[in-house]
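Trainee: fold the stuff below for me.
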Amino acid sequence: MDFEPTERQVYWRDRVRGFIEQHVRPNVPVYDEQDREGDRWKVLPIAEEMKAKAKEQGIWNLFMPPRNDSHHHVDDSFEFEGPGLTNLEYALCAEEMGRIGWASEVFNCSAPDTGNMEVFHRYGTREQKEEWLRPLMNGEIRSAFLMTEPYTASSDATNIETRIERDGDEYVINGRKWWSSGLGDPRCKVAIVMGKTDFEAQRHAQQSMILMPIDTPGVNILRHLPVFGYDDAPHGHMEVEMKDVRVPASNILLGEGRGFEIAQGRLGPGRIHHCMRTIGVAEEALEKMCKRLQEREAFGKPIYKHSVWEERVARARIDIDMTRLLCLKAADMMDKVGNKAAKQEIAMIKVQAPNMALRIIDDAIQAHGGGGVSEDYGLARSYANQRTLRLADGPDEVHARSIARMEFGKHAPQEGPSANALRSGPAPANDSDTMSSGDMGVAR
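Mentor: You can find the predicted model right below:
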């Protein structure tokens, strides 16, 4: 097992790190100032300026999978590619992006666009790619992914009630979605909607995915949903009603009943991308905590010399490094044996990463005292963002269930009544068991 990064891994990581330190971090105050001015739902000039610079330097669309990706259904992908980083190579870059909330967008690597672009890349027709993937990859428009619903337990995506019904040369969409991340952005032009085309089919063959231009009549944004009071503008998370929304029949992805297949292709990489960025979030919180503890005194000595803080800082460093190793292992397995074979590792890192980051951010808040829960240090916002990730792309409980069932499958009893009961019971966990519609897709 070799823990030394390759020359290519270091090259891309350092390019991203260097760009962030040279261009993005110095402009955080400018971004914050532009964010505070005027309308909440707007395009921020500094972000567009940074995007143009990153694109010019070729640090762009880093998440796009290499050409040998086995999921391609149409062999015209060469026109729609990034630098072709592996999951492992991208993991190191995404960690750097995670250190500053809006850095991912600078490199056109923010959710939910990344997952949506992969869907177009893997499953889209030539026409769908030309219309939507090309402007997405150019950073000209943004997109949304509509899966979660307010009136169902969306941790089980088979509960989805949105209807997608064929009517001649069109499909008619009726339903309500929420936590539709990115719909607040004025550049958001298209959504991928998951709904049911056949309520009588087998449980995992009822669902389909369809492309819905946001300006289609009948698409009504009902309200914005803040997270712990943060609006996450200009990105935002919306509740949206679809009332007799008509789109061309050609907007269906892959065909009716293929929704779960597409969702698994999309959510595997998306889940781990969040985890990669989360490690950067945790590193940033630890850095702030260490600096703060050495700047302040209490009860006659610097705060960092109180033993409770030595324990907390040590635990933070251990937890970050352990989590990074698990994340890199999952990414490496995805590259070598595929997403399906790596599903237990993907589930494990999805549970571990946000919980780890939340503990460290919470300690960093404590170290900052009253300042920690204010807007001054960015820690409260980080906490709000990370707390959503225990729900987005599947809640902890769904992933823990999947992990446990795979573990039980490895150690089934060989004989006796209990073995027979196990064998005649539910089938072993498949990809569908980890499916959740909690795709809040927070762009971190």
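Trainee: switch to C-alpha atoms for all contacts and neighbour counts from now on
Mentor: Noted.
Trainee: from the contact counts, what lies against the helix or strand harbouring Asn116?
Mentor: If you go by DSSP states H and E, Asn116 is part of helix 113-123. Using 3 or more Cα pairs under 8 Å, 6 or more residues apart in numbering; DSSP states H and E, the elements in contact with helix 113-123 are helix 134-137, strand 142-146, helix 259-295.
Trainee: quick one, it and helix 259-295 angle?
Mentor: 150 degrees (axes from the mean of the first three to the mean of the last three Cα atoms, to 10 degrees).
Trainee: after helix 113-123 comes which helix or strand?
Mentor: For helix 113-123, the following helix or strand on the C-terminal side (DSSP H and E) is helix 126-128.
Trainee: and the strands in this structure, which stretches?
Mentor: 142-146, 163-167, 170-181, 188-196, 207-213, 219-224, 237-248, 297-298, 301-302 (DSSP state E).
Trainee: would you format those strands as CSV with mean neighbour count included?
Mentor: Below are the strands of the chain laid out as CSV (neighbours: other Cα atoms under 10 Å):
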stretch, mean neighbour count
strand 142-146, 28
strand 163-167, 19
strand 170-181, 23
strand 188-196, 23
strand 207-213, 25
strand 219-224, 17
strand 237-248, 20
strand 297-298, 12
strand 301-302, 12
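Trainee: can you say which of the ones you listed is nearest to Cys290?
Mentor: Closest to Cys290 of the strands of the chain, according to Cα to Cα: strand 301-302, at 11.5 Å.
Trainee: number of residues surrounding Ala263?
Mentor: Using other Cα atoms under 10 Å, Ala263 is surrounded by 23 other residues.
Trainee: how near is it to Glu96?
Mentor: 27 Å (Cα to Cα, to the nearest Å).
Trainee: Proceed likewise with the subsequent sequence, for comparison:
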Amino acid sequence: MRAIRLNLFVILTIFTLSAFAQTKVISNSFYFGTILNIEKFAGKEFRYSLDLKSTETDSLKNILIQTRQVINKDEFLEAHSKKDFVKDTLWHQINIIRKINLKAKEMWLYATFEGNGNFFADNLKFEVKNEDNNWVNIPIKNGDFENNGDNPLKGFLTSQKIPEGSTISLQNRTDSIKGKALLIKTTKATIGWKTNYGSNKPGGKYYNVNGIKIYYETYGNGEPLLLLHGNGQSIVDFTKQIPILAKHYRVIAVDTRAHGKSIDNSIAKLSYDIFASDMKVLLDSLNLKKINILGWSDGGNTALIMAIKYPEYVGKLIVMGANLNPTENAVEKSILNQLKKDLKMLQQKNDAESKQMTRLLFMLSTEPNINVDDLHTVTSKTLVLAGEKDVIKAEHTKLIASNISGSQLIIFKKETHMVPNENPALFNETVLNFLKQAEVKN
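Mentor: As a prediction, this is how the structure comes out:
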């Protein structure tokens, strides 16, 4: 089942990824933002603006405003951002002007500040152009920072905590505008580097698998651990797992065909059996068998098929949010209905990206078709995982676990299909504990 991205402001970190092996990370990055309902403005031009001023700047200075349109909790549209590189100490307005998508339900607006110095912000505005071609202001509570009382960011979504050495307050403007402005004062900023998993040339390679160039990256040493992502995902989605798991295992993270950086220019039908066969060929090229496999969502479906069809290749097996078939017995009805709508819409388009997505969603709507009796043949030590609020129904997850001899089952309380991203500490600890216990039992 498709791996779903939920309403998380941590998605901010994704916007900063570059095509280089590593991204510069400034330690005291701080953001605030808000979410607006924009359904009634569908198709109209919008303008998001913010007044900004900075003093005592240093080489780490960075001010960024961003917008993100959301269709529903499962689907985001392209994000837009704009940086302020002004070096003087005067007030400047920075803005983003775009059109509201016809299907968009929400608009996320936020601003990010990092580096050492004093950063002032004021008059956060969202405007929509009307039929007379005039900008009409859509009120944002406390957007002028005049009535926020003792809480300068009252009503806004913010970073989880204020960075060390930083303070947030309201200050009086000294220019002709007058009134109050937000002041974010930052110190103690340092530079670090973050590996761009999924775009890391030193760690990445291609291998020709059944006519398709499969991209994979390898990290760490020790017992091999293959990571298989979900539908519409890539290696990037294991960013919060790879550095932790690579401390204990030789992690092999793969972009399955038609995903990520893997090159697939064909129009052939996709299937989990093909994905499983691709992995077998890749593992043969690496002279590997009996390896550990962690499959999330569609990756879990592929992992189950590998354990059934190629048992000699699978050592310990972990599947998160997997399913045996795309029916209402397995998957929440709302997800299946949305899948049908998305597929119908994509089939009416003729561009290359839509055709590729049609292949993926068609597979999602018709597969997998794993016979529950085939699970009885799985001999791998297996851990079956899902979230209590998963798009895969709990009874279906329990069905999978109960038909794999000796398997363990964990349903994460209050968690969703996205627990590897939303609660990585819990997920990673669970995975490592299972792998270590399985080693001891061996």
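Trainee: tm score of chain vs chain?
Mentor: The TM-score (TM-score structural alignment, normalised by the length of structure 2) is 0.23; 178 aligned residues with a Cα RMSD of 7.5 Å.
Trainee: returning to that earlier point: could you export the strands of structure 1 to TSV, including columns for distance to Ala54 of structure 1?
Mentor: Shown next, in TSV, are those (distance: least, Cα to Cα, whole Å):
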stretch	distance to Ala54 of structure 1
strand 142-146	17
strand 163-167	39
strand 170-181	24
strand 188-196	21
strand 207-213	28
strand 219-224	31
strand 237-248	26
strand 297-298	42
strand 301-302	41
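Trainee: and Arg17 of structure 1, which of the ones you listed is closest to it?
Mentor: strand 142-146 (24.4 Å).
Trainee: top helix in structure 2 by residue count?
Mentor: As assigned by DSSP state H, the longest helix anywhere in structure 2 is helix 424-441.
Trainee: report the buried residues of that one.
Mentor: Pro424, Phe427, Asn428, Val431, Phe434, Leu435 (16 or more other Cα atoms under 10 Å).
Trainee: now for those residues: which two are most distant?
Mentor: Distance extremes for the buried residues of helix 424-441 of structure 2: the farthest pair is Pro424 and Leu435 at 16.3 Å, using Cα to Cα.
Trainee: picking up where we left off before, looking at the strands of structure 1, which is nearest to Ala330 of structure 1?
Mentor: strand 142-146 (24.2 Å).
Trainee: determine the set of other helices and strands touching that closest one.
Mentor: Using 3+ Cα pairs under 8 Å, 6+ apart as the contact test, the elements touching strand 142-146 of structure 1 are helix 113-123, strand 170-181, strand 188-196.
Trainee: wait, which of those is closest to Met333 of structure 1?
Mentor: Closest approach to Met333 of structure 1 among those (Cα to Cα): helix 113-123, 18.7 Å.
Trainee: for Ser143 of structure 1, see how far away Ser180 of structure 1 is.
Mentor: Distance of Ser180 of structure 1 to Ser143 of structure 1, computed by Cα to Cα: 10 Å.
Trainee: most tightly packed of the helices and strands packed on helix 113-123 of structure 1?
Mentor: When those are scored by mean count of other Cα atoms under 10 Å, the highest mean neighbour count falls to strand 142-146 (a mean of 28).
Trainee: show me where the stretch 301-442 of structure 2 has strands.
Mentor: Assigned by DSSP state E, counting those that start in this stretch, the strands in the stretch 301-442 of structure 2 fall at 314-320, 382-387, 408-412.
Trainee: show residues contacting the longest one.
Mentor: The reference is to strand 314-320 of structure 2. Strand 314-320 of structure 2 has contacts (Cα atoms under 8 Å, 6 or more residues apart in numbering) with 289-297, 299-301, 303-304, 306-307, 380-386, 431, 435, 438.
Trainee: which of the residues you listed are buried?
Mentor: 289-297, 299-301, 303-304, 306-307, 380-386, 431, 435.
Trainee: tell me which element Ser277 of structure 2 is part of?
Mentor: Per DSSP H and E, Ser277 of structure 2 falls inside helix 272-285.
Trainee: what inclination does that helix have with respect to strand 314-320?
Mentor: Using the same axes, to 10 degrees: helix 272-285 of structure 2 against strand 314-320 is 140 degrees.
Trainee: buried stuff in helix 272-285 of structure 2?
Mentor: Burial within helix 272-285 of structure 2, assessed by neighbour count using 16+ other Cα under 10 Å, is assigned to Tyr272, Asp273, Ile274, Phe275, Ala276, Ser277, Asp278, Met279, Lys280, Leu282, Leu283.
Trainee: dump those to CSV, plus distance to Val209 of structure 2.
Mentor: What follows is the buried residues of helix 272-285 of structure 2, written out as CSV (distance: Cα to Cα, whole Å):
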residue, distance to Val209 of structure 2
Tyr272, 15
Asp273, 14
Ile274, 10
Phe275, 10
Ala276, 11
Ser277, 9
Asp278, 6
Met279, 8
Lys280, 9
Leu282, 7
Leu283, 10
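Trainee: ok, the residues you listed vs Leu227 of structure 2, which is closest?
Mentor: The closest of those, once distances to Leu227 of structure 2 are taken by Cα to Cα, is Met279, at 10.6 Å.
Trainee: wait, doesn't Asp362 of structure 1 sit right on Ala384?
Mentor: No: Asp362 of structure 1 lies out of contact with Ala384 (Cα atoms under 8 Å); the separation is 10.8 Å.
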